[in-house]
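Trainee: Here is a sequence with its predicted model. Questions after.
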Amino acid sequence: MNNGDSTITIPEATHTWNNTMPLIVSFPGDLDECLQQCKAMGIDRVFLLANLIVNGDAPTMDDFRKDALVLKERMAFFREAGIDVAYWGGSIGHGMHEAHDFGFQEIVGNSLNSAPGQFCPLDPQFQAYLCDVYSLMAGTGVDLLILDDDFRQHSHSDPMSCFCPLHLKEFAQRTNREWTADELMEAVLIGKPTQWRKPWLEMMGDSLYELAGMLEQAVHAVNPQARLGLCSSMTHWSGEGVRMPELLKRLAGPTRPFLRVNGAPYWSKEPHHAGWIVEYACLQKQWMSGIDVEIIAEGDTFPHNRFYTSAAMLHAFHQGLRAQSFPGVLNYVLSYTLMPQHEQGYVKKLAEQREHYEAISRFIPANYRTVGVRPYYVPYNFEHIVLPDKISSKDLYWREEPYALQYLARLGIPMTYSDDEGPVLISGYNGIGLSNSELEKLLDKGAIIDGVAADWLVERGIDIGVVQIAKVGAPAFEKFVDPEICPGNCGESVWLPVAPREHVFYDCKLHENAKMVSEFYRLSNEYAYPGVIHYESSSERRVCILPFDLGGVREMKQIMYNYVRQEQLARSIAWVGRQPLPATIHHHPDTYLICRLSPKGDRLVIVLQNLSLDPVVNPIFQLDPATAINGSMELLLDGATAPVPVGAYKYTNDSHHGYLELELELKPMGFMALALQLDSRTN
């Protein structure tokens, strides 16, 4: 046992943080009380949100004129207090009203039903209406306006749109043939990509590009300095047919673009969801790398009371964002329609933890890079993916959901999205749009591959150690057979209840050099087919195959969430990458791990968020065995405003890993950040 007494010099933080909050323009509460809450949380910008419903219907221009007068008044109020103001408005619509007599073409989804109160961006009358709205609001002198995440064509009443007469006519003109809605859906929403999917996506993207350009012109005609930005939706990164940098450029014109990414605390139906939602925000930020854009995260607690989203969840979201040096967040902490004192839990938590959040940013400078396994997700991939053979709203909703983030964030395995760091995890159809030479280069990093990706890689003739592959029914047990990969459970089996009805497992006929590290068995205890596979090619490329669809098994009990898989996956990543990850943690559920490394490689920060409802007692971190533990360690604990030296700890090293055990207890939803000073042997 050691008692650490050395301290680490922490470099000056370079992290900037934009702390913002939405508020209804015609907010009914006491503005002075609201202002005090803003100051307590350190809010630097208020987003005044337009009324999206007036008397059960979409707002008229007269309604917006009233809002514009209130916006001017409240803009002056908050600016006098040193708080910036932005205007936040709707666009295509959320369908929360009846929209009786507007006369606009409504979105038509894949059910061929109209989406009430959600309007087609190709409708000239709707285009003129929306431009008038944003021209009016820009004329108030506000310096930032943002479109809500309804500026999209998909995921309104149906997952996929728009098949209205205007879009059918436009597509007919582009393709020199007539289309019915059924014909077009069959051509673009079923099976493998056809010759029509790409031009359909281009038409869809142009629909938004055109309207974005009109809005930019309308805003800058009356307020040249104003910025026009966007709240993203999942579909912006997938099937809308747009490229986000171009869409933001069309909106912003000559000004600096603005983006609120999506992924919010209210998505967290269970505490463990907080980790992957932070990661999803970071993934979107990475997709925008190299572009000068102001980015904030979506701190939405919808419907803004703690019956649905706890203050602890919002707090964990903040801690994760800070640990990732994310540049800011939009905090949805007050009710849209009730007095500010109605729900005080969020404000109280963020105000209490304000100095703690700043301490996290100081402890983990923004120029530290994130290290770990790289989940390979690419935006705008809808053009390439294979869709089901029948159109189903259930199957079409968010086809490219990043399930790997959810698994890794619960299994204590750190992630990165940098192009040149660590091995990769390839799942689903991510990467299918790459050339074979690009795929070979990606796989040479060392790769974890799921069954879907293995299937199309084999079809493409890429050597991953599989000669033939075919879908099969689910097994009942998985037996772990490799003593190096699962040393504590070799020879044991995990039961796999609640099998999916669809065939989402894959039977692989293996290359002679491929090795099974686990095997699948039937309920009769009869061998079924290979489980997890390791393969090293003649060119010394290493891959590990998880022979199932990572998305398709998400409801299957224990296939991913068990302690043996937790260890097996971490050791498999180490095997394909030829060295262990900087840190992992085993035998604790729902442990979200982040690893950040200094530019010189001389300081490693390991962040652990316990997103379980059980405490983590005496956590043991598995480290790269080259990491020297010399007593120079510091801890930033949950709620703390300054780090302290590590107290009692134990360290052992078996040449495969170093094992660092800290003698502490991390409470449910707790946070800790551990800094290790590294010497030259680690670099």
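Mentor: Now that the structure is in, tell me what you want to look at. Numbers count the residues shown, from 1 in each chain.
Trainee: only C-alpha atoms for contact and neighbour calcs from this point on.
Mentor: OK.
Trainee: Could you check how many residues crowd around Gln344?
Mentor: 16 (other C-alpha atoms under 10 Å).
Trainee: er, Arg306 actually
Mentor: Using other C-alpha under 10 Å, Arg306 is surrounded by 17 other residues.
Trainee: mind listing what it touches?
Mentor: Glu343, Gly345 (C-alpha atoms under 8 Å, 6 or more residues apart in numbering).
Trainee: ok, now the one 10 residues further on?
Mentor: Residues touching Ala316, when contacts are defined by C-alpha under 8 Å, 6+ apart, comprise Ala274, Gln609, Met669, Phe671.
Trainee: got it, and Gly465?
Mentor: Gly465 neighbours (C-alpha under 8 Å, 6+ apart): Leu510, His511, Glu512, Asn513, Ala514, Tyr535, Glu536, Ser537.
Trainee: need the strands for the stretch 301-450 of the chain, in chain order.
Mentor: 328-332, 369-370, 374-375, 424-426, 447-450 (DSSP state E, counting those that start in this stretch).
Trainee: and Asn3, which of the ones you listed is closest to it?
Mentor: Closest approach to Asn3 among the strands of the stretch 301-450 of the chain (C-alpha to C-alpha): strand 369-370, 28.5 Å.
Trainee: what packs against that closest one?
Mentor: strand 591-597 (3 or more C-alpha pairs under 8 Å, 6 or more residues apart in numbering; DSSP states H and E).
Trainee: ok, then the element right after the helix ranked longest in the chain?
Mentor: The residue-count maximum for a helix in the chain (DSSP state H) belongs to helix 197-222. Elements were assigned by DSSP states H and E; along the chain past helix 197-222, the next helix or strand is strand 227-231.
Trainee: got another, please set it beside the one above:
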Amino acid sequence: MKEEELDIIVPVALETDWGSRETIVESILEQNKLFGFTKFALAMPGKGWRSVSYPPEEYFLEKAMLFLAVKKALPEHIRCGWWHTLVLKSGPTPGFARVVRQDGTEAPFSSCPLDPGYRKRFSDDVASVIRIARPDFLLLEDDFGMNCHGGPGCFCPRHLEEFARREGRFYSREELRDLFENSPLESRELLRRFQTLQKDSLVLFAQAIRSAADREDPEISIGYDQPGCSMKDGGSVEAVARALAGKNHRPWARFCGTLYGMEQISRTPAILFSCLYFKQHIPADFGFYHESDSYPHTRFMVSASAMRVFMSAAYSFGYEGSVFQTQQILDDPNEEKAYGAMFAEERKRFNTLHKAVRNCRVRGVHVPFVPFDAVNFPKQGPAWAGVLSAMGIPYTTDEADISFVSGDQLLFADDRTIRSCLSKGLFLDGPAARVLCNRGYGEYLGVDVQFPLIEGMEKYDLEAREVICPEFLKGNKGRNMHRGDVFSPLGNGDVFKLIPSAPGCETVTEIVTFRREPMAPGMTRFRNRLGGRVVVCASEVNGNASSSLFNYRRQKLFQELILWCSDSVVFVKNEPRVFCIVNEAPEDEDFRYVLTLIDLCPDPLAKLELHLPPDGRKDIGWKIMDREGVWQEAPVKKTEDGILLEHPLPYAVPVYLMAEKKQ
């Protein structure tokens, strides 16, 4: 594979639906002929074993011979690795300890990685298959986790004994359950240490696998599929991948980032947020593969267009490849051809994108994310990510001139982190502002925050409004927005009462009743003595899908207030639901940006207007990628604050722009 090409791994079932050597080879050759794929992961054991037991040794020997027969029947340019699809989840087997849940029950089909007998047996079977089948690589299934068995980790005797050794005292399962369920804030650090134990038990298991593989083939590369629970397993993904890689290989993993069984393309920016976080927070010596999985892999559930959007975004984030499910998991697996055909059509463009952005940094406004808190405590997640993307505002998980904070994200933050946020551009939703007020930082916000704003009969006022103050209209013909409690089938979030508390605090919007009686500010802005510029919104972002938040006027307000904080952000003007990803090039490159623009609204756009920071408007020439992956002159006109792209944006078809430096 050339360095500038994406690395695509296509899974193929070796056992499911009783395939033979001939049918398996036929399906691989068809994938190669029709779509050009050359790297496959032959998957076994099948997940039917969850209902029976861990497979016997004879099974692995038999399947290893089938693997070898398939591999020998294929041309040399086709590579075959082994996708081991049964790591911890198999049926109950005498002699192997089960994962014990928090309630004391045993998981019906999960073995404990701290059981030395299971660890040895599993590793020996891996070694046997490697010795016989000689796979080109090994990929391990995403059941390689401790929180994917029906409880927050394993509470078996071995785990409890090891935890007691680390803590210097014994905690019973019942005691831990009581602390974690009834005193979550007080036991936060205890939970962190308990989850670290879960991670360490997975690392021990991974080390045993690497050691066994090295006995047979020290050159084999081993990676794994990140479990959805990895952030609850002490943030295990990097540590497990490094243990599997060993000292002589580059660690790699397939990262979660898809949506099973449903078509919701507009959720892409929120779903892929964690993909960007890991890419920006794990060192660069790591291999990042996207979970390009449309389960159950037919267009009855998920379109190829949706997969194009997910893959385009992942590659824009700098991912170097995918574990790409192109086949339905049934006999005649190539019956669904849309996914492979989509990739064949997009291959040149994807590869050109990959080559362009591999040394870039994804830029935008900063949305903070602390994985441990996000998965263990309510309202700690990156709620702003989906909101911002719907408004054409790009996000990053790296530090930036402006941060958007929601909910309880600063509840556990230290003073240094909070003051850093308060010293630059900062947007807060109502609950985030209240957290800071309760922690003694209200003077830097310019407002006090109380709850609730809307009480009693007032909650039945269906014509209440949030009105933009005249000095902030900025070209808006309309002034009114729905109040935060407007009817919303998918939820509103709460509305908080903002009370200006400092001279210089400006009211941006005013919440009024249907009689135009003022209630409280809806948005404020304030320059504090730390030099920060703080915007506070009365409404909550978590769980808010209302027209009060998502509307053209709010979009313009947010964008104008971003400029007030710092004119350092590229964004899409006037249009809803255009996902904008900004890649900023290193100084030594001959271009400044690569922009990925994806229309996530089914209505196509004929043109698009972009705001650019001042340094992005000077000495720049614009290129657009054509269908062959070649950069061509872009149909662009300069505007007062950016550019007008006179090129259509079809639904779910990415457009890539490059801002070249003029010599």
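Mentor: Looks like it arrived, so ask away. Note that the structure is predicted; figures quoted are calculated from it, not measured.
Trainee: What does the TM-score come to for these two?
Mentor: The TM-score (TM-score structural alignment, normalised by the length of the second structure) is 0.86; 637 aligned residues with a C-alpha RMSD of 3.3 Å.
Trainee: still on that earlier bit, out of the contacts of Gly465 of the first structure, which end up buried?
Mentor: Leu510, Ala514, Tyr535, Glu536 (16 or more other C-alpha atoms under 10 Å).
Trainee: Now which residue in the second structure aligns to the second one?
Mentor: Aligned counterpart of Ala514 of the first structure in the second structure: Cys505 (TM-score structural alignment).
Trainee: about what we covered before: so which of the contacts of Ala316 of the first structure is the closest to Asn223 of the first structure?
Mentor: Of the contacts of Ala316 of the first structure, the one sitting nearest to Asn223 of the first structure (C-alpha to C-alpha) turns out to be Ala274, at 39.1 Å.
Trainee: burial of the residue in the second structure that Asn610 of the first structure lines up against, as a residue count?
Mentor: Matched by TM-score structural alignment, Asn610 of the first structure corresponds to Asp599 in the second structure. Asp599 of the second structure: 27 surrounding residues under other C-alpha under 10 Å.
Trainee: Just give the nearest non-adjacent residue to Asp599 of the second structure, would you?
Mentor: Val578 (4.5 Å; C-alpha to C-alpha, 6 or more residues apart in numbering).
Trainee: residue contacts, Ala133 of the second structure?
Mentor: Contacts of Ala133 of the second structure (C-alpha under 8 Å, 6+ apart): Ala64, Met65, Phe67, Leu68.
Trainee: Can you say which helix or strand has the third one in it?
Mentor: Right, Phe67 of the second structure. helix 57-72.
Trainee: Alignment lookup: Tyr651 of the second structure to the first structure.
Mentor: That one, Tyr651 of the second structure, aligns with Pro668 by TM-score structural alignment.
Trainee: show me what contacts its match?
Mentor: Here Pro668 of the first structure is in contact with Asn610, Leu611, Ser612, Leu613, Asp614, Pro615, Val616 (criterion: C-alpha under 8 Å, 6+ apart).
Trainee: is it possible to export these to CSV including distance to His94 of the first structure and secondary structure?
Mentor: Shown next, in CSV, are the contacts of Pro668 of the first structure (distance: C-alpha to C-alpha, whole Å; DSSP: H, G, I helix; E, B strand; the rest coil):
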residue, distance to His94 of the first structure, secondary structure
Asn610, 35, strand
Leu611, 32, coil
Ser612, 34, coil
Leu613, 35, coil
Asp614, 39, coil
Pro615, 41, coil
Val616, 42, strand
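Trainee: any idea which of these is closest to His154 of the first structure?
Mentor: Minimum distance to His154 of the first structure across the contacts of Pro668 of the first structure is 32.2 Å, recorded for Leu611 (C-alpha to C-alpha).
Trainee: Quickly note the distance from the closest one to Ala99 of the first structure.
Mentor: Noted for Leu611 of the first structure: a distance of 43 Å to Ala99 of the first structure, by C-alpha to C-alpha, to the nearest Å.
Trainee: Thought Ser91 was touching Leu52 of the first structure, still the case?
Mentor: No. With contact defined as C-alpha atoms under 8 Å, Leu52 of the first structure does not count as touching Ser91 (9.3 Å).
Trainee: Would you mind measuring from Leu490 of the second structure to Ala545 of the second structure?
Mentor: Per C-alpha to C-alpha, Leu490 of the second structure is found 6 Å from Ala545 of the second structure.
Trainee: Would you mind telling me which of these two has the busier surroundings?
Mentor: Each of Leu490 of the second structure and Ala545 has its neighbours counted (other C-alpha under 10 Å); Ala545 has more, 17 against 10.
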